[in-house]
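Asker: Sequence and predicted structure, then a few things I'm wondering about:
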Amino acid sequence: MRFLDWNNLLANHFFNPSQSARQVRLFVSKAEIIAMGRLHFTQEQQDSEIWADFMSALQTGPLAANGADSVFDKAAQVATKWRAGQYQRLSGYDQSFPPYLAYLVFSILPLIEVQGSYNTNNYHGRMEDFIKENGPYEIGSKPRRPQNLRNKLQDIDHLWDELADWANVRMDSQWGSFQAGYTGNKSWKYVAKPLSQCVFPPIAIRRLPEFFSKASLIPGDFYTQRSFRDLLIDKGVQWLGLRADAISLIQGESGLGKSLTELVQTEFSRWTGEQFQLTGEEKERAYRIGTIVPLLVQLKPGTAGQVSFSYRAAFNTEPPADLCLGGMDDLYQGENWSRTLDIEFQDTLVLQDKVHKWKAQSPNREIRLFINAAHFNLNSRFWLETLRLSRIDDMYLLCKESLTEKIKNWGRENCATFSDQSELQGLPVGYALFRFSKPRASHPEFEMLKVQGEKSVSVRESTGLKVSYNRYLNHYMPEFTVSNAEGNEKPFLRYRDDDTQQNLLAHPSLGGVWLLPKEVRVGSPFTICLKDVAAEGAKFYEIIRPFLNDLKNENVPLRDAFGNPVENPAESYQGNLIKVSTKLESLADRNPFTPNLKWIPCQNDASPTSDNILMNWLIATVNTNTAGFNCAFEYICRQLFPGEPTRLLQKRKSAVNLLDYLGYIDYDYNKDKITALPPKLISLPTSSGRKALLIGCASAGLLEDLAAYCRAHQEDISISVNPRSLQHQEMLIPPVITFECAQVGTLERLAEKASIEFDEWYLLKLKALLPSLSDYKAMLLGGESAQSWDGVDIEQKSFSLQTLAFMPGQDYDRNYALIECRPKYLPEYGIWIKGSYYVVDKNWGKYLLFHHYSPKVYSYDRDIDLAGTKRLLRNGTKLALPAQLPLPRLFSRLIIQLGGIAPEFKQLNIQGVRGSYNIYGNTGTPFIDNLFKFKLNIEIHKTDEPL
């Protein structure tokens, strides 16, 4: 491999979109470098050959550094050309990364690979030993002499700062942020920067969640830097595996020691509260052993001199839908908050769900601060516990009575307003309550009452529709907060292109919160500035519009009929593009798509009534994950449907699945990836003429173009815009948009005019692609069995055919059983077949189980072993499937896209049994019945009871 290939390989390992806003450390071992390079070498080549190639590439360097003697000289020359803009193209391709990064990695390797008895700060001795064994060597020397790099670090010292400038300013931390390191004492002037990258190795960083758990820390709680420092000194060796001399650095007052403590603080701020453990197997697997979340106190001032207290849990990771804390369920309200928990105030409160191993905890505090809950997008009648002192908002302070005089003295001398509220009824015994505003100075004793002076601007949490790092959709603009605001700030935005400025608008009710001007430019990056506050290193923000041209089926992998990634098979699908080898004209089900009746034109002025904001967000993001989707979904719901939502977790999960089945997105559950699909017209079965459905994500502009075309050609084509039911509107599902005309050519011209694809036989291709239940079982058994979670302390549930639910307990038949277990948040589903365990798609697994255990019924085809479950019901054109028995993915797509109509969720009492059902309409055709008989080998039971 060439030098630049190695450089880009390493750079992409450290800096990529998944590292957005996270601190990057250039810690990488020899073994990891070999593993990265392995993909670019043949299987026959040894690890030693790959490593030799890497070291040779460093010594040779790029073409631009041929005249340099040492590897560090080459790094300096390469950086000079990069800085001057002369190094943007080399070897025929653009350089996305600084081309000296591999040399910085090399400067760290001796500290990682050479241990022995060296002190942590002994850099040069390690470097000399490393070079003797690995190179680089002096060019042309015989015998080979190691390059002498002593005192050469100063030649590349500036590159650490240049890398920080590239990552933090030029790339705006979108691929990760970087700190150049601390200089420490004078004797460490150049050594401290490579040293700061590896004193705290990644394995210790990976152990930090366990470290926090053992220390009984609560995520999001208030801890001083001193407390983290003391904890590292006390337990860093035992719990993190740090070297003793690393602890010495933390004990000292050097900048390097301080940076280690700050790193731990930063990782703590990102900790979700999840606790993991390794299995101890040969191939170790991590599994979740518990989750801890903060429990915050709420107070609510009432009438007639009263005050009441309650609690809210703050979720840093999504809770299980059936989480139960303190006997209370249906806890999730939205924006990662629980609903109000009506529990009287206690000094210390712990609520547990032993089934899911969740714990919500409120620690004992001498002082508790409260700010209006509207700051967290919650009901403004409540005041919620906070850990930060506001310099402009009214606040409440609850403290132990023993601290009353100390608080009074501070409040009366240093706050603009201060009043004693301790006479209110409802206060807990032994506590005093005060209300105050605008503190001017810190309390000399209590860290929580410290007035911070340094100001900064950031996006207010849970505002704006975030598309990517610091980029937002032009709907529901982000709001900005000024930390430590005093009330006299006048923030403004400055555009990058021409330095034009616009003032921000003060929030009508919340102090320190600012709104973008209505006429903010779209597509023009800007910074938010404060007068007299340095703007150096300020982040750029951008408001963008959705752009349909970014949506391509190639954005998702090519898959076979079971959803497995494949190279280029004859039978496959990619997004909403389907490839089959079957001759479609020979299919018996072709008739409904080509009726004999003529289409009669009808005047139709239908047009999309409003912009679908979720569609615009999906178009703008192109790719996202469930966490990103959840944030956008909840935010839009909060704007469209004010008030406290119900069953929000269930609505979100149903929404993402329906959007996938309706053809708007590709939802890859296993990789946690959601991809917006391009718009497309597909033919539908119809009784007259020709009919087509619009699938994929469509912008408001495209919809208007389609409607305008139909208005201009009313004699040839009509458009129908049918709104969803209220149930589906609450899931933000767009309306059904169909077109009717006499000839296929009319649909082809419409698609060509709108620059979208038209697929006449899409649904028949999809039907031809569908595998059978037997195919899926053969695929499972033909692959390797997996390692089960037996013997690991995680809950396993088995699927019950009686209750249609996963039931706790491990007493199940391993000859044939479907299992759910949660080693991490997303569950794993496995099926036991004759004592072997296979990871399975949940929906396919349920139908395998049903078919195995159900009584078999007569079938006119002796090759079909037809199961009669009497759980799948039909009445006329309506089909009822138990909600707990969803169809496999491609089956759901086919049935739903036959009319573009999403199923309705209903509670029904059928044959004296009450249950939850998904009701599919317009399914009274042999087309559907044959799918269940010939593909899923299950009979649909007819019923006279209303569906």
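Answerer: Great, that's in hand.

Asker: from here on, contacts and neighbour counts on C-alpha atoms
Answerer: Will do.

Asker: ok, so what distance separates residue 197 from residue 34?
Answerer: As judged by CA to CA, to the nearest Å, residue 197 and residue 34 stand 20 Å apart.

Asker: go on, residue 671?
Answerer: 25 Å.

Asker: go on, residue 657?
Answerer: From residue 657 to residue 34 the distance is 40 Å (CA to CA).

Asker: ok, second structure coming up, stack it against the first:
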Amino acid sequence: MKYLEWNSLIGEYFFNPSNAGKEVLLYITKKEISELGIKNFGFASEAQSWDDYCKAIKSGFPEIYSKTTFIDKFLVVSNKWKYYEKVVFESNNKYDLKIEGASIYSPNLKVVYPFYLGFLVSLVVPLTDNVNSFRANAFFPPLDSFLVSNKIVTANNKTKSIADIDWVWNNLENWSKALYKTDLGYFTERHLGNPNWLYVGKPYSQCLLSPRNIRDIPNIFWAAGIAPFSIITESHFLRIINLYSESKAGFDNRIKNILKDEDNLLKKVIVDIVKREYENWKGYVIEYDERESNGKPKSGWVYGTLISAFTLNREDEIFTHFYYLHSLNDFPEELNLGGHDIKNLDSSFSSPINIPFNQELNLTDDQNKWRASATKNEITLYSSGSYFGLPSSNFVETDKISRQSTMYLLCAGSKKQVVEEWGSTFAKGDFNPVNYDNIPLGFTLYKFRNPVQSHPTEEILKITTKKKVELRGGIKLGNREYLKNMLPSIYIEGADGTEKIYFEFKNENRVYLLKNLVVPEEFIIPTSVVCNQQFLIKDENGILDNCGLGYQITDIDFNPLDILDENLTKRDRFGEICEGDKIEFVIGSNTHYNNWQRQLACIPDFYSNTYIRAPFKNNLSEYKLERGNLVLQILSSKRNLHYEEFSEILDCIEDNSRLWELSRFQQSPKYIKQTSISLYDYLGFLDYDYSLNKISINRPQFAIIPSKSSLRGILIGARSKSFIDDLQDCCIKYSVNLEIIPQESQLDVCYLPDLIRLIPADCNNSTEAWMKLNTIASIMNIEFRTIEKPYRQPQIMQFGLQDFSETVDGYKQHLLQYKNVEKANYEWARKVFDINALKFVKDDNPIDKTLSLQEYYVQYQYSYILWLDNKSYEVDRNWGKFLFLSEKKKHVIFYNERTKELAVPKYIQLPRLFAESIILLSGQAPYFKNITIDKCELIYQFHQNVPKIFAENLFKKFNQQMEFNNDL
């Protein structure tokens, strides 16, 4: 392969959209380069791949073959880049430029990577593979040995200096930050400041820590008892690295030697990397079994932070302390830490926990694998709860001093003198002790505002004068790209009150932001902001530290033609992903098979024999872009996403609406989100595959629902407000009543979209009615499927989904034949299905291998294992439950013939194709109520508008005894 082909491959390895906004370290090994060649160029072995890479470095680029030294070869490609860098960006990537037949563009991302990347990593590989210690005078011997042994240069051409190519480090930083705006990740040139390290320190700084070292850094924090978001000094960081880095993160001898050497400037690089990982750490800790080739997880905990907080009763002069549990991970149900039941307040904070001030707190919940501890500092800062979206009357622990808001400071007696020395620099009345009852023994509370200067020695009392932009909240579409529907707020760290913040667009137009009157460092984007244009964030009265990065507010109007079937998952009779070119399958909500004539048995329930002509009302309700309707518009804009993104969208909207906090039924966000995504799936809006962590939005589509009067249809799939507004106008033109019906109020916390129901008016029969819907569908690019035999009529999609689906006996045979697995038993992540409670519960007993069903949950990923006759099988979570019930001969489904409601236990969802077929009979999510079965009170979900024939078919397919109960 030619050098540029290898260069592009290495460029994509480091700089790609998955690293957007993240720092990139050029750590790579000989083995990883070889594997890249095998995967992308088809080499038969690592040796063959590596040999080709070395040949490319030696002679795979014009003019480098004649050069004798490595640096001379390096200069050829880097100087060529100086010319092409300008050409590429002046041409705006319009031309497919080539050098000796090799495109300068990477094959997948169509990015032109700096030509010198392939050479640059050649400085790093000798260090990642061979060096046991890093010293300024030990850089060139391993480099020369590497170059000679791989026949890149001869033994007579040793490398004496890398000064001539030193400029490329800065060039790479500029390329990643200024030109690509960190959209592919960013590189940082590290200056170490010592003449001995002037040049060689830069390659060393890239390969100090391996990806595995970095992966395991959270284990250092766990061992040291440091919760996320704690306030930690640099000296403390260095101390815990020395104590735990070897045993918990696998740091090797060369790193230990650097940390012990007081004069080694690489020590700061290591500390910076650890601090960076800490700042990004959400508290999830995974231990890996290194005996496994792929490093399987063997245990997992979540580490939450106990945030100190207090209120002041000024009338009685009483200080009341409590804690919040804070975590960016969803709280589990029934979380109990140290005997305290933890209730959810919002997406990241618990309700107040009444515990006195105690910096030695370390609470655990062994059942849920959660741990939480408090910050241990002699000085603790507090700001108004408004900064955290909490009540403003609460003062909450923080690590930043506001130059504008009133704050409090709690200090131990050992720090009282230095704190009061700092207090003496304030203007009169701006720094005062607070002498209230119940202030922690041995501590003093101070109230202050308008700080004048930083404390000379106490790190936590340093004032940030360098102003920096931070965007908080909002819905991200990409790196620094936000959706107009949910705008972020602009936070200026270090703001002093003189700021006039504005967006500057390319045409030099300005949009000024509004200051938040409660949080003065926060600025609010006006809803009239210009969309779909890049802008810079600037301060009219000063310089912002990172104001060179471009941002964009995007307003994406939904277009049905943007939704492509190719992005949806094809499913077989089990609801599993189809392999190969199967003729019969389900995609989205539609069944592709040849048995549609069998739907005739259902016709009487969908098309009434006594059709009642519906009058046109023309009193259309307003479609409000809020809550679930807003969620669906955002999902429609994204089209394809992962569950974590769905979770973040719900968190963002919940932060504004506070439905979880106000709900009568306090449930964990984790459970709410899992219920919500399932209902979005079964209501026909999207396709969610939990095994692949993939969400794909369905195209807009009309579905006919059962009706004993006028014909009725519902709208499923993607939508936006403008789309519904246009649909309303179209319905007026063709005399179709469009109803906007909220989902069950019990499910408000799930943020479900309104039901859009359509009833054609002024029609004489069902045929005339559905033909009206067909006309509107054609105009609006809405899918509406029909069958032609025995005569033309709409497909009853609910029938197709149910008829196509397999029986529970068929699923068992499929399981026995294809799904036998041997998975590690992660006891820390396991729950067992309880036949009486009809849900998964914690159970530390040995697994019943004759018959039992297990659930495992690790990092947003669920998996399910059924044990049957001493063999384990990987199962779908819903099929697995019904197969388990079938084996136990446990009957749990009921039907009310009077109300046409089907009752299923709350925690036993129907398999996906069945669930969708039943829920789409009404377009309404099931409601819940308690019923007593066999003297046990259980929660059941009630599906509405279910004809008897659908209920009968369902019971048969699941080996469930037909249970009629008109008193439910």
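Answerer: Sure thing, it's come through. Just so we're clear, the structure is a prediction, and the values are computed from it rather than from any experiment.

Asker: Who has more neighbours out of residue 671 and residue 34 of the first structure?
Answerer: Under the neighbour definition other CA atoms under 10 Å, residue 671 of the first structure and residue 34 were set side by side, and residue 34 has more, 19 against 8.

Asker: How about the secondary structure of the more buried one?
Answerer: Here residue 34 of the first structure is recorded as helix under DSSP: H, G, I helix; E, B strand; the rest coil.

Asker: which residue in the first structure lines up with residue 463 of the second structure?
Answerer: Mapped onto the first structure by TM-score structural alignment, residue 463 of the second structure lines up with residue 451.

Asker: what kind of secondary structure is its match in?
Answerer: Per three-state DSSP, residue 451 of the first structure ends up coil.

Asker: so what's it up against?
Answerer: 389, 391, 439, 440, 441, 442, 484 (CA atoms under 8 Å, 6 or more residues apart in numbering).

Asker: Equivalent analysis for residue 101 of the first structure, please.
Answerer: 7, 10, 11, 163.

Asker: Which helix or strand contains residue 190 of the second structure?
Answerer: Using DSSP states H and E, residue 190 of the second structure sits in no helix or strand.

Asker: Counting neighbours, what do you get for it?
Answerer: Residues near residue 190 of the second structure, counting by other CA under 10 Å: 18.

Asker: ok, now which ones touch it?
Answerer: Residue 190 of the second structure touches 202, 205, 269, counting by CA under 8 Å, 6+ apart.

Asker: Quick one: map it onto the first structure.
Answerer: By TM-score structural alignment, residue 190 of the second structure lines up with residue 181.

Asker: From residue 197 of the first structure, how far out is its match?
Answerer: 8 Å.

Asker: and if you look at residue 355 of the first structure?
Answerer: 41 Å.

Asker: With neighbour numbers in mind, choose between the two.
Answerer: A side-by-side neighbour count of residue 355 of the first structure and residue 197, using other CA under 10 Å, places residue 197 first with 23 against 11.

Asker: which ones are touching the alignment partner in the second structure of residue 548 of the first structure?
Answerer: Aligned by TM-score structural alignment, residue 548 of the first structure pairs with residue 558 of the second structure. Each residue near residue 558 of the second structure by CA under 8 Å, 6+ apart is listed here: 633, 636, 637, 719, 720, 722, 723.

Asker: Buried among those residues? Need that as a selection in PyMOL.
Answerer: Remark: buried members of these, expressed as a PyMOL selection using 16 or more other CA atoms under 10 Å:
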select buried, resi 633+636+637+719+720+723
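
Asker: Let's see which of the contacts of residue 190 of the second structure end up in helices.
Answerer: 202, 205, 269 (DSSP state H).

Asker: Am I right that the match of residue 548 of the first structure is in a helix?
Answerer: No: under three-state DSSP, residue 558 of the second structure sits outside any helix and is assigned coil.

Asker: Not counting stretch 620-635 of the second structure itself, show me its contacts.
Answerer: Against stretch 620-635 of the second structure from outside (CA under 8 Å, 6+ apart): 483, 485, 558, 646, 649-650, 653, 657, 685, 697, 718-721, 724-725, 728, 737-740, 750-754.

Asker: I misspoke; the intended subject was stretch 274-293 of the first structure.
Answerer: 209-210, 213, 218-219, 272-273, 313-317, 356-361, 792-794, 822-825.

Asker: Mind giving me the PyMOL select for those, buried ones only?
Answerer: A single PyMOL command selects the buried members of these (16+ other CA under 10 Å):
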select buried, resi 209+210+213+218+219+272+273+313+314+315+316+317+356+357+358+359+360+361+794+822+823+824
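
Asker: Return the residues in contact with residue 530 of the first structure.
Answerer: Applying CA under 8 Å, 6+ apart, the residues near residue 530 of the first structure are 489, 490, 491, 492.

Asker: What is the burial count for the corresponding residue of the second structure for residue 29 of the first structure?
Answerer: Using TM-score structural alignment, the partner of residue 29 of the first structure in the second structure is residue 29. Neighbours of residue 29 of the second structure under the rule other CA under 10 Å: 19.

Asker: ok, back up a step: now the match of residue 548 of the first structure: how far from residue 635 of the second structure?
Answerer: For residue 558 of the second structure, the distance to residue 635 of the second structure - CA to CA - is 10 Å.

Asker: cool, and residue 778 of the second structure?
Answerer: 23 Å.

Asker: quick one on the thing from earlier: can you tell me which of the contacts of residue 451 of the first structure is nearest residue 416 of the first structure?
Answerer: For those, the minimum distance to residue 416 of the first structure (CA to CA) is 6.5 Å, reached by residue 439.

Asker: isn't that closest one right next to residue 391, touching?
Answerer: Yes: counting by CA atoms under 8 Å, residue 391 is a contact partner of residue 439 of the first structure at 5.5 Å.

Asker: Alignment lookup: residue 511 of the second structure to the first structure.
Answerer: Checking TM-score structural alignment: residue 511 of the second structure goes with residue 502.

Asker: For the equivalent of residue 684 of the second structure over in the first structure, list the residues it contacts.
Answerer: Alignment note (TM-score structural alignment): residue 684 of the second structure maps to residue 663 of the first structure. For residue 663 of the first structure, the contact set (CA under 8 Å, 6+ apart) comprises 576, 677, 695, 696, 893, 897.
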